[in-house]
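Enquirer: structure for the following, please:
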Amino acid sequence: MADIADFANDLVQERIDQALAARNAAKPALAAHSFLFCENCENPIPEGRRIAVPGCTQCVTCQEVDEILGAIYAR
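Expert: From the prediction side, this is the model:
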């Protein structure tokens, strides 16, 4: 059975959610800049990849390894 404290907590959470949504909506969208060199192996990231995937930080090989390891550990 819900009491007054539960209703107060729900109201506070709703206000926090509204404030965060308003804050995120007011934030200007930042253009992500790609790295010139891979953060893992320090090899150059090809220009085509930097254009195709704005904000990339890894070369294709390191990205593939991360995705494979992520899939393995997600199990």
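
Enquirer: C-alpha only now, for contacts and for neighbours.
Expert: Fine.

Enquirer: could you pull out the helices for the chain?
Expert: 4-26, 47-52, 60-74 (DSSP state H).

Enquirer: how about TSV for those, with mean neighbour count added?
Expert: Listed next are the helices of the chain as TSV, based on neighbours: other C-alpha atoms under 10 Å:
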stretch	mean neighbour count
helix 4-26	11
helix 47-52	12
helix 60-74	11
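
Enquirer: please provide the structure for the following sequence as well, for comparison with the first:
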Amino acid sequence: MATGWAGDGAVQDQIDATVKDAIKRARSQLRQGPGLEHCEECDAAIPEARRKAVPGVRLCVACQDAHDREEAGAGGYNRRGSKDSQLR
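Expert: Presented below is the predicted three-dimensional model:
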């Protein structure tokens, strides 16, 4: 496939780099150790089942959901720079 100045496999290299970045970011956000008994944002009790299921949990379900929604809005960028992604 002709890609101009890009070498063979350049697109796959970009895809691989994007996946590696996402894995690295996800792993850096994982917590370890015992979880908190009360949410550090709203001070609501965190159920024992949640503390067992999520090691190092620091937020209740409601606060974690709000935090996840904020993080989703701060998505990455398109390395290929396609026109469709720039129009959104």
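
Enquirer: out of the helices of structure 1, which gets nearest to N40 of structure 1?
Expert: N40 of structure 1 sits nearest to helix 60-74 of all the helices of structure 1, at 6.9 Å, using C-alpha to C-alpha.

Enquirer: the closest one vs structure 2, average offset?
Expert: Following the fit onto structure 2, the mean deviation recorded for helix 60-74 of structure 1 is 0.8 Å by mean C-alpha distance after the TM-score superposition for structure 1.

Enquirer: out of the helices of structure 1, which gets nearest to H33 of structure 1?
Expert: helix 47-52 (8.3 Å).

Enquirer: just give me the mean distance for that closest one relative to structure 2.
Expert: Mean deviation for helix 47-52 of structure 1: 0.5 Å (mean C-alpha distance after the TM-score superposition for structure 1).
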